[in-house]
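Chemist: Here is a sequence together with a model predicted from it:
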Amino acid sequence: MTTPPAADITELIDVIQPRLRDRDLTAIGDAVGAVSTDQMTALLDRLPVKQRAVVYRLLPKEKAIDVFERLAPRSQGDLVLGLQDAEVVSIFSDLDPDDRVRLVDELPAALATRLLRGLRTKDRELTAELLGYPSGSVGRRMTPEYVSVRADHTVEESMRRVRAGLEQAETVYTLPVLDEKRRVVGVVGLRDLLSADPGAHVSEIMGRTETATAYDDAEAAARECTGLGVLALPIVDNESRLVGMLTIDDAVRVLEGEETEDSARQGGVEPLRRPYLATPLRALFSSRVVWLLVLAVGATLTVQVLSIFEETLEQVTVLAWFVPLLIGTGGNTGNQAATTVTRALALNDIGPHDVGRVLVRELCVGIALGSLLGALGGVITAVIYEPAIGVVIGVTLLAVCAMAATIGGIMPIVARVLRVDPAVFSNPFITTFVDASGLVVYFLIARAVLQI
């Protein structure tokens, strides 16, 4: 989805807001009638919750469904709570099963149960099947509406099967090929079927494929799908039988959500899960306050270190001037290492078994960085102050960079072993830890060099 320019959306809001206040529904309907789906989605994201439902009701049904599917799950939940039961049931029944599951996760349990009861039997069974998989698994993000073909069938038979399933299937461009026990033995593209001899067997034109199990982590499966460059990835059960397909658009959506979550937590906030302007102020407050309290408590470690070495600072006051430089450099070095390793973990470039190799590599990088920064910092400090202070600063930069890079590199791996999101252990906590430990190293070096 392309995001319309903010100026265009602001103009729409300026047109609609006065009509909302006047309750001029006819004028609002005329205003939104010519608005594109992308513009309408962006408009709803920026309207207050109460006004959002009023504007949404004025959309034609087909456009309303398209707009609803493009909204973030949390925004969908907000909109559903503002609509009447009949409207909600109509929207809910028109969604694909995997989209229903995403919405159910954002709704109060009582409302979700009521909506599920209102579905047709087949739709309810398909949705319940996906809800039976663990939260965060690819089973909740796959589509159970697909068309499969048999390896021992002819191309002509397979095309009849595809035509019969066009209305229900979410995608038919990549077709899983099954054996007599419904196990995936390959895939065949629709283009290949169309260009093949009608009498040829599917087994003659199919290609090999990777699969993921329904219980696999959704992010890992999504990265596999995008990494392979396929339009859809077959999802199987523990006995290798096909249960669904992860389409490329759903895979991209999963990765976008994970990237947003990781970026937020690396910055010390919880992800909003809805557009910024549609997020209530209390939600913005709650997304930040817990992290700030945790980091504030962690920062007391730095204060404690400074109080322990108070006498050292009193004897050589110039040491205090370099505290921001040293803790800032250490924090930045640790964050760089953590970000690099977290990304490598997400892409499956490394795993917990590589902890030793990562430690050595980050230690070497930290020493190289620390040597360069230490040499520059030491020379400049020696010229401005005195050689002994330059030695302290140079050696400390070397030690802090080596320590910070090593800690920043292995902390995400430790988080993965503990089954915690590596982003949680990333920038905020590493910065706090490196600040305190870096100061300890700094003052110990100062005492040794300056003999105080």
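Modeler: Yes, it's here. Every value quoted in this text rests on a predicted model; they were computed, and no experiment measured them.

Chemist: okay, CA-based contacts and neighbour counts for the rest of this
Modeler: Fine.

Chemist: Which element, helix or strand, includes the most centrally placed residue in the chain?
Modeler: Geometric centre of the chain, nearest residue: residue 258, 1.0 Å, by CA atoms, centre = their mean. Per DSSP states H and E, residue 258 falls inside helix 248-266.

Chemist: Repeat that for residue 175.
Modeler: strand 174-178.

Chemist: Next SSE downstream of that strand?
Modeler: From strand 174-178, the next helix or strand downstream (DSSP H and E) is strand 184-189.

Chemist: What helices and strands are in contact with that following strand?
Modeler: When contacts are defined as 3 or more CA pairs under 8 Å, 6 or more residues apart in numbering; DSSP states H and E, strand 184-189 packs onto strand 174-178.

Chemist: how far out from the middle of the chain is the strand it packs on?
Modeler: 29 Å (CA atoms, centre = their mean, to the nearest Å).

Chemist: Quickly note the distance from the spatially closest residue to residue 421 that is not a sequence neighbour to residue 297.
Modeler: Nearest-residue entry for residue 421: residue 415, 6.4 Å, with adjacent residues in sequence omitted and distances by CA to CA, 6 or more residues apart in numbering. Distance of residue 415 to residue 297, given as CA to CA, to the nearest Å: 21 Å.

Chemist: any chance you could map the strands in the stretch 351-452 of the chain?
Modeler: Counting by DSSP state E, counting those that start in this stretch, no segments of the stretch 351-452 of the chain form strands.

Chemist: here comes the other one, which I'd like you to weigh against the first:
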Amino acid sequence: MITYIDLPTNEDEETRLREYLEDVQPEDIAEYVSGLEDREEQIALIKFLEPEDAAIVFFELDDFSLVSDVLLSLPRWQAMAIATEIPNDDAADLLADMPDKARGRVLALFDDEARADIIELLGYEADTAGGLMTTEFVVVPAFVTAQKAIEMMRAFAPDAETIYYVYVIDGNSHLVGILSLRELIIAGPETAIADIMQTNVMSVNVQDDQEEIADLMTKYNFLAVPVVDDEEHIIGIITVDDIVDVIHEEATEDIYRMAGINESEDDEEPSVKGAYLARMPWLLITIFGELGSGIVLSGFQARLEQVVALAIFIPLLTGVAGNVGTQSSTVTVRGLAMGTLESGHALRIILRETTIGLALGVSVGLIVGGIGSFWQFPALGLAVGLTLVLNNLMASFMGTLVPLTFKRINVDPAVASAPFITTVVDITGLLNYTLIAAAILNI
């Protein structure tokens, strides 16, 4: 971790700074640069980095305008040297967030082949396989020998993002097989690639959603997965480092949506207007939903006047049930997002969560019912205890059913947020309390 760096004032200090920066991880440099408030100081520090380190720092920075400022302020030879070290998929990600004017000037720093690949990648939606893939990979024809394939890899591997997997194509560039680098190395020199490759290749289509790809790579522990077009031509690969970023993004998005917050608020300086517009609808849902709770309580007013002690337990009843509902909703949404739960198994999932809710309800019902019996009187304790059992059962049921229903109708289950679940559980919980208390207390 870097604590402080003085910018050099002479050649000896420049040399010492370059030597120091060579021993520091680029990710730590990026963190330090992000913390600097002076733009000129940020640019000056990056100028002392080796091109390969500067390329990593650029991708780690969240400030894409800083990237363009640095590249466009450097001597052209130095900017082009850095651009050469940036993988095409990373370059596309950087350029996608730049203003149009800066994007064109930065794009001109790449060589013709890289520029063509980057432009192609920019044409895909960011959250699809095409937007994630890199076009820098190694393929070998099925008809060549292992020795020839190794020679081909020696020639092309320096420009590839990864060589853990060797992808095999036929004469029409169709993906027909795959083998590991280990399998290629231990094969006899004259062995045909077609004889040692695996033909059951698992690939993704260029238009597949990034969340589906993340689920696939997580399930099978792939380091990379090939991307094909509609004709099964291999056009790129997606590496595990890109999927880690996707998993982080998707998890953050789901957490924010469950809380009724826009994921854009993850920015360092989120827009006040944007945050207001994102949060206000959920508050309106809560307001009108809780007005339903007020209507239930108003119908319960006469009974409350007869037994004032009933009101003591209302916050506890709604709070506990709301918490149980949120827990079930969170577990279900996460399971659906990670692919560990299937909406087709809805009955099993609902049964599991309601069983847990029932067990929790009986436990807290016995505890609170006992307290209510000694604190107030036994009939009230019984009413409260039974209500807790029923409320927790219904809360776990609703917290599971709502996300599963949304998933089935192709609506993001994360929108089954805590405010929504809590509001529904509050209304049904108070209604249960009203009916149970009226029956037991004869009011």
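Modeler: That came in fine, so what should we check first? Because the structure is a prediction, the values reported are computed rather than measured.

Chemist: Look at residue 415 and residue 297 of structure 1 and report which has more neighbours.
Modeler: Using other CA atoms under 10 Å, the more surrounded residue of residue 415 of structure 1 and residue 297 is residue 415, with 18 against 12.

Chemist: which residue lines up with the more buried one in structure 2?
Modeler: Residue pairing (TM-score structural alignment): residue 415 of structure 1 is matched to residue 406 of structure 2.

Chemist: what sits against its match?
Modeler: 412-413, 416 (CA atoms under 8 Å, 6 or more residues apart in numbering).

Chemist: Likewise for residue 157 of structure 2?
Modeler: Contacts of residue 157 of structure 2 (CA under 8 Å, 6+ apart): 137-138, 163.

Chemist: Of the residues you listed - the most surrounded one?
Modeler: Within the contacts of residue 157 of structure 2, most neighbours by other CA under 10 Å means residue 138, with 25 neighbours.

Chemist: hang on, isn't it packed against residue 160?
Modeler: Yes - between residue 138 of structure 2 and residue 160 a contact is recorded at 6.3 Å, counting by CA atoms under 8 Å.

Chemist: so residue 206 of structure 1 sits right up against residue 184, yeah?
Modeler: No - contact criterion CA under 8 Å: residue 206 of structure 1 and residue 184 do not qualify, at 11.3 Å.

Chemist: more crowded one of those two?
Modeler: residue 184 (26 against 19).

Chemist: Looking at structure 2, name the residue matched to that one.
Modeler: Match for residue 184 of structure 1 (TM-score structural alignment): residue 175.

Chemist: nearest spatial neighbour of that match, skipping sequence neighbours?
Modeler: In space, residue 175 of structure 2 is closest to residue 169, 4.7 Å off (CA to CA, 6+ apart).

Chemist: Near that neighbour, how many residues? Count them for me, please.
Modeler: Neighbour tally, residue 169 of structure 2, other CA under 10 Å: 20.

Chemist: just residue 268 of structure 1 next, same as before
Modeler: A total of 23 residues lie near residue 268 of structure 1 under the criterion other CA under 10 Å.

Chemist: Also the one 4 residues further on?
Modeler: When neighbours are counted by other CA under 10 Å, residue 272 of structure 1 registers 18.

Chemist: Contact partners for it?
Modeler: 279, 283-284, 287.

Chemist: Now for residue 9 of structure 1: which residues touch it?
Modeler: 39, 42-43.

Chemist: Good, we can wrap up now.
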